[in-house]
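Trainee: Provided below are the primary sequence and the corresponding predicted coordinates.
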Amino acid sequence: MRIIYVYDTIAVVGGIERIFVDKMNYLADHLHHEVYLVTSSQGDHPVSFPLSPNVHHVDLDIRHHVCYRYLLPRRVWMRFRLQRLGKRRLKEIIRKIDPDIIICTTTYMAGEICRLKCRAKKVIESHGAREFIHLTDDFKLGFFKDLRNKWNTRRRFRLIEKYSDVVVTLTQADAKAWSKASHVRVIPNFTKFIPPQSSPCEAHRVIAVGRLTYQKGFDRLIDAWSIVNKQHPSWRLDIFGEGIRREALNGQIRRNGLAKSVTIHPFTKNIAQEYLNSSIFALSSNYEGFVLVLLEAMGCGLPCVAFDCPNGPAETIRDGEDGFLVKNGDIKAFAEALCYFIEYKEERKAFGRQARENIERYSPEAIMPMWEKLFNELKEK
């Protein structure tokens, strides 16, 4: 089959970008489909994860950033022109490739792709909890911008529900939110992130990974760590991530007197080694779609503590077996769960071993046949 993935740019190190590249590589290299990645504004930026030579990359060369050289109203006019140019070039490349399947996310050109007049089946991937997709990293842009974001998101969702052939969600919880779509399928992400060795869970170190934004809730983790640190001052918390809340979080660390036990590090390409050098993984998110870093940590044999936030952790962690799910927002209970793993080393190691075993259900060999089955069903229609 000829399959096209459409995305704006794969130039940052992020979860969606990683899983997109991993799936394209698997479809091309293992299932032998003819796979295309169509980006709109990749430009000269390298693809942030290794892309198989069997995946054809086409960039539409739409330089959206040039809009910001101009003041209003010319900026609005330039944005309009570039959007039209992008749609025209996308139509041309789809006409040329004549794919069987077109795949995109709910956040980029989904409405336009769903309404394209072509024989291809349109698959829309929901990579975030539907009720939170309209939120930005800033969380609040201002009343009118927030209102515009909500309106545009709802309009896009209506088009997806009306015109897409299938919406693929990562969790059962998110699938319920798409009940108005004609066809919904749950296919979780997979992870290849299972190194040959496992963490010995001996280091006095807790690790957390993610963008420094409201969504990831690191302010809640730091509050919980204030409790943990009083009982276990020899333990450290290391957070790996970058984002707009770095300064605010560092200020919170200083105010709470945690500068010697909490450190925020930039993202690293060798995150596997950081997991292996840790003993517990902490997930403090306010909301999620699906938590790839949780799969990574479990694949490295780490027991996990997570808030039971919407929508991902409860479908990945088996509470009391490979980690603990804590009532969302209960800082004290979160700290107590961390303290339990700190104080009971053998339990910590047993949970870590079970996490590594349980995560096998998210291997490529377990997940990608679900995609192959879906594609065959769509082709038969």
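Mentor: Received the coordinates, thanks.
Trainee: Every contact and neighbour count from this point should use C-alpha atoms.
Mentor: Fine.
Trainee: gap between the residue nearest to residue 249 when sequence neighbours are not counted and residue 359?
Mentor: Among residues not flanking residue 249 along the chain, residue 219 sits closest, at 6.4 Å (Cα to Cα, 6 or more residues apart in numbering). Counting by Cα to Cα, to the nearest Å, the gap from residue 219 to residue 359 is 28 Å.
Trainee: Show residues contacting stretch 249-266.
Mentor: 218-219, 222, 226, 229, 233, 235-242, 246 (Cα atoms under 8 Å, 6 or more residues apart in numbering).
Trainee: And these, which is closest to residue 156?
Mentor: residue 242 (29.0 Å; Cα to Cα).
Trainee: hmm, back to that, next SSE downstream of whichever helix or strand the residue nearest to residue 249 is part of?
Mentor: Here residue 219, judged by DSSP states H and E, is contained in helix 218-231. Using DSSP H and E, the helix or strand that follows helix 218-231 in sequence is strand 236-240.
Trainee: how far is that following strand from where the chain is centred?
Mentor: Strand 236-240 sits 20 Å away from the centroid of its parent chain (Cα atoms, centre = their mean, to the nearest Å).
Trainee: roughly how far apart are the nearest residue to residue 16 once chain neighbours are set aside and residue 25?
Mentor: Leaving out its chain neighbours, the residue that sits closest to residue 16 by Cα to Cα, 6+ apart is residue 127, at 7.2 Å. Look at residue 127 and residue 25: by Cα to Cα, they are 19 Å apart.
Trainee: try this one next to it:
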Amino acid sequence: MVKLLYITNGIHGSGGLERVLSIKASYLAEHYNYDITILSLNDLKEPFYQFSPKIKFVSIDVSGNPLAYFLKYKRGIRDIIKSFKPDIISVCDDGLKGFILPQILKSKPPIIYERHASVSLNFNTANKGFFQKLKNKFTYFLMRWAATKFDKFVVLTNGNLKEWKDGNLEVIPNPLSFYPKELLQKTKLPKTILAVGSHSYNKGYDLLLQSWKKVNEQFPDWKLMIYGKKNPECKLVELSNQLRISSSVTFNDPIPNIEEAYAKAAMLVLPSRSEGFGMVLIEAMAYGLPCISYDCPHGPGDIITNGEDGYLIENGNVDEFANRIIGLIQNPENLLQIGVKARRNVKRYLPEHIVDQWDKLFKTLLV
């Protein structure tokens, strides 16, 4: 039995990383008989998503000033490794601290880094001052160097390969969360467009609202439903009021059974400025929804075949984004045909295909 330790920030959040970890770890425990422990930080809450009962959870306290934080982080992880004695470690942390683990673990089993986001997530791309650019370049240099110290550095898309040095890289995409065997027949096309993801600059909801203004002018009876953790600093409610579209836009909290929202929508839109993968794309496609996404770095371009099972829009082009939404609304037959192709094409991300790649990678490193 392979003993696998996952190290992550937390499992109580509603993001894509947490969802993917719940699917992947549970599948390895249930179908491949892995002995799995998940180590998280300051995480005493219940998981947002469901995990296999075979999985064990531990949490370490890393509060305090930066020095105290680092020392607790280092000591806590070393203690867990000493107690659990894993055969392999997989780091799921898109922050900077996860990169230092090969340096702080003196003697260790093979260690993998799972990169769930584009590099731009670590940088404030809205700030283009000279010193911020210099800091970003230096940080990126350190990240690329640190990435080479892992036994394997796993990214989600072929586009992500461009962000890192060659050598220990491997591409393994995310697995599907669900794939309904049958879809309920919709007697008429729902006049609802869906977006899913936490509020942040990176997710591009400010761009989406600008596009939606143009859509709303032509189709005032259509609704935009946004599900995701809210962030008042993004001022999205204020922006929707300024654009005079607030009556057609609803900001919802995240829900664990997001598939209910997919079942009630006509299409999904992803306005992100960058993505590690785009988990919501494959979930929506499983429900037969055409997806419109910016061709951002780097996930959507690997998932969507432009014009066949969805549309890729020039990154940041709000007018073209709006026009594609309008085009699908005006042509319901084309919308449905694209949705059928999307549902068929997304089968390549079923867990039995993706988790098998992880099993083979782990066992290769253990030889």
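Mentor: Happy to help now that I have it. Predicted model only: the values in this text are computed from it and were never measured.
Trainee: Show me what the residue nearest to residue 16 of structure 1 aligns to in structure 2.
Mentor: Counting by TM-score structural alignment, residue 127 of structure 1 lines up with residue 116 in structure 2.
Trainee: what's the answer for residue 207 of structure 1, then?
Mentor: Residue 207 of structure 1 maps onto residue 194 in structure 2, by TM-score structural alignment.
Trainee: what about that match, helix or strand, and which?
Mentor: strand 192-196.
Trainee: and what of residue 89 of structure 2?
Mentor: Counting by DSSP H and E, the element that carries residue 89 of structure 2 is strand 88-92.
Trainee: Just the buried positions in the helix or strand following that strand, please.
Mentor: Going down the chain from strand 88-92 of structure 2, the next helix or strand is helix 101-104, by DSSP H and E. Across helix 101-104 of structure 2, burial judged by 16 or more other Cα atoms under 10 Å covers 101-102.
Trainee: Could you do stretch 73-85 of structure 2 as well?
Mentor: 73-74, 76-78, 80-81.
Trainee: What is the helix or strand hosting residue 35 of structure 1 packed up against?
Mentor: Element membership for residue 35 of structure 1 (DSSP H and E) is strand 34-39. Packing partners of strand 34-39 of structure 1 (3 or more Cα pairs under 8 Å, 6 or more residues apart in numbering; DSSP states H and E): strand 2-7, helix 15-29, strand 55-59.
Trainee: Can you tell me what sits against the second one?
Mentor: Under the criterion Cα under 8 Å, 6+ apart, residues 5, 10, 33-35, 37, 48-52, 54-55, 127, 189-190, 292, 368 lie in contact with helix 15-29 of structure 1.
Trainee: Give me the buried subset of these.
Mentor: Applying 16+ other Cα under 10 Å to these flags 5, 10, 33-35, 37, 49, 51, 54-55, 127, 189-190, 292, 368 as buried.
Trainee: from those residues, which two are the most distant?
Mentor: For those, and using Cα to Cα, no pair is farther apart than 34 and 292, which are 26.3 Å apart.
Trainee: Next, the mean deviation of the strand holding residue 194 of structure 2 compared to structure 1.
Mentor: Superposing on structure 1 and averaging over aligned pairs (mean Cα distance after the TM-score superposition for structure 1), strand 192-196 of structure 2 comes out at 0.9 Å.
Trainee: and that strand, what other elements does it pack with?
Mentor: Right, strand 192-196 of structure 2 is packed against strand 223-227, strand 267-270 by 3+ Cα pairs under 8 Å, 6+ apart.
Trainee: how about the longest one, aligned to which bit of structure 1?
Mentor: Read it as strand 223-227 of structure 2. Going by TM-score structural alignment, strand 223-227 of structure 2 sits over residues 236-240 in structure 1.
Trainee: That stretch against structure 2, how far on average?
Mentor: Mean for stretch 236-240 of structure 1 is 1.3 Å (mean Cα distance after the TM-score superposition for structure 1).
Trainee: The residue nearest to residue 249 of structure 1: how many residues sit nearby?
Mentor: Number of residues near residue 219 of structure 1 (other Cα atoms under 10 Å) recorded here: 20.
Trainee: Sounds good, over and out.
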